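Visitor: fold the following for me, if possible:
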Amino acid sequence: MVLWVFGYGSLIWKAGFRYEERLVGFINGYSRVFYQGSTDHRGTPDYPGRTVTLEPSHGEVCWGVAYKVSGEEDEQIALSYLEVREKQYDTKVYLDFFTDPNTTTPAVSGVMVYIGSPNKKLNPNYLGPASLEEIAEQIINAEGPSGPNRDYIFQLENALLEIGCEDKHVMDLANAVRKTLSEMKMDS
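Guide: Here you go, the predicted model:
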């Protein structure tokens, strides 16, 4: 048996488990959005950070990476690790993963994807949409055990650019964070 895991946030640059293969590609029908609250990694329960989740979006694609984990022991270790790391994401789906935008044949069928749903009963950390300025402000002020929330957005922006993806939402938000930080420096 083989496990495939799709990373569209911090998993792109930090898998945290042993894998046999890493493919750059995308899933269809979803957009990456900074709507998920993080009270365990990039924020605290009193001041949640913001991380990405996926939102169904007809006609959109979300680029990231898929990791192939082989062997029963490595699969169990990876799954145990991911269940802790991704515990604030309440939904797991299995989707087709593509590496070539010009084909309708997936490179991998059934890649596992963690999603933080907008259902507040199942996902109490869901923060939802807000203006770019509001999200940027929250990111600037949040910090958790994994470090400042601003590091997350800048690492995500860099990781996406390294795989050839210019995600408008991520880039606009990273620029808004940079602008606000620059203004804060000038004010002090």
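Visitor: alpha carbons only for contacts and neighbour counts from here, please
Guide: Fine.
Visitor: for the protein, what's the longest strand?
Guide: Counting by DSSP state E, the longest strand found in the chain is strand 49-70.
Visitor: next SSE downstream of that one?
Guide: Proceeding N to C from strand 49-70, the next assigned helix or strand is helix 72-85, under DSSP states H and E.
Visitor: buried ones in that next one?
Guide: Neighbour counts over helix 72-85 (16 or more other CA atoms under 10 Å) mark 74-75, 78-79, 82 as buried.
Visitor: tell me the contacts of residue 181?
Guide: Residue 181 is in contact with residue 140, counting by CA atoms under 8 Å, 6 or more residues apart in numbering.
Visitor: one more to put side by side:
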Amino acid sequence: MLTREELSSERIDQIVADARKAGYDFFLTSEEREASLKKALQRYKPGEEAWVFAYGSLMWNPALEYAEALPSSVEGWRRSFCFWTPLGRGTPELPGLMLALEGGGSCEGIAYRLAPHQVRSELAILWNREMLSGVYQARWVPTRLRDGRVVTAVTFVVDTAHCQYCGDLPIERAAHHIAFAEGRRGACRDYLTNTAEHARSLGIHDPYIEELVHRVADLRGEPVVHAVPPDTEAVGEA
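Guide: Presented below is the predicted three-dimensional model:
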């Protein structure tokens, strides 16, 4: 589980430096991350609250301080394992896969409300977490809260031009990498399991995630615990 201490600028700068030494020169410098945050904040009026839409590990390990968390959904974007991670939950020899939003479909998740005094500090921590390699693009999207209100929330969509992007992977190949890839942040399958379990706890049924849960369990010869039966006709749509 990530902690706020691990997301300090000093710790992140060291991770980036180590990654660049290992040949991953697409990792963003602190100046590049700050420039990206400033660009995103051009859509924010100081003194107002802000919202963050979470669809993956931010749902079960936000490491953010927030005023409120509400189930929510976005249209026009779907949850997708669509980029490689050769360090965090994988290796260069067997990279893991991570979630991003890809265009098309819809996605249910959590919207975190940041009070005005939290916006700048918490988004800075969020940028340290999400904007390491530049594979994500920050996007402000209409987000429907479960109580019916629509707010504008910042979220992270995949940059399809980035070298880590691997959209349209056959689900069999995706399941193999998720089943067996492990890195310094742990096993890729744990990332999938935590996301699936938290989604179910919110009453979210994502056929794509559930199909991967079943395929990973089959590959590892393990039972599926508390999984919703997969809807194979809807595989790939969140």
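Visitor: quick one on the thing from earlier: okay, the angle between the longest strand of structure 1 and helix 72-85?
Guide: Counting by axes from the mean of the first three to the mean of the last three CA atoms, to 10 degrees, strand 49-70 of structure 1 lies at 170 degrees to helix 72-85.
Visitor: all the strands of structure 2, residue numbers only.
Guide: Counting by DSSP E, residue ranges of the strands within structure 2 are 50-54, 68-85, 96-114, 136-145, 150-158, 182-183, 186-187.
Visitor: out of the ones you listed, nearest to residue 30 of structure 2?
Guide: strand 136-145 (15.5 Å; CA to CA).
Visitor: closest to residue 117 of structure 1 out of the buried residues of helix 72-85 of structure 1?
Guide: Distances from residue 117 of structure 1 to these, taken by CA to CA, are shortest for residue 82, at 17.1 Å.
Visitor: would you mind finding the match for that closest one in structure 2?
Guide: For residue 82 of structure 1, the aligned residue in structure 2 is residue 126 (criterion: TM-score structural alignment).
Visitor: what of residue 33 of structure 1?
Guide: Using TM-score structural alignment, the partner of residue 33 of structure 1 in structure 2 is residue 80.
Visitor: distance check, the most centrally placed residue in structure 2 against residue 100 of structure 2.
Guide: Centroid check for structure 2 by CA atoms, centre = their mean gives residue 56 as the closest residue, at 4.3 Å. Distance, residue 56 of structure 2 to residue 100 of structure 2, using CA to CA, to the nearest Å: 8 Å.
Visitor: before we move on, what about residue 94 of structure 2?
Guide: From residue 94 of structure 2 to residue 100 of structure 2 the distance is 19 Å (CA to CA).
Visitor: of these two, who's got more company?
Guide: Neighbour count, other CA atoms under 10 Å: between residue 94 of structure 2 and residue 100, residue 100 has more, with 24 against 19.
Visitor: measure the match of residue 82 of structure 1 to residue 150 of structure 2 for me?
Guide: Separation of residue 126 of structure 2 from residue 150 of structure 2 (CA to CA): 22 Å.
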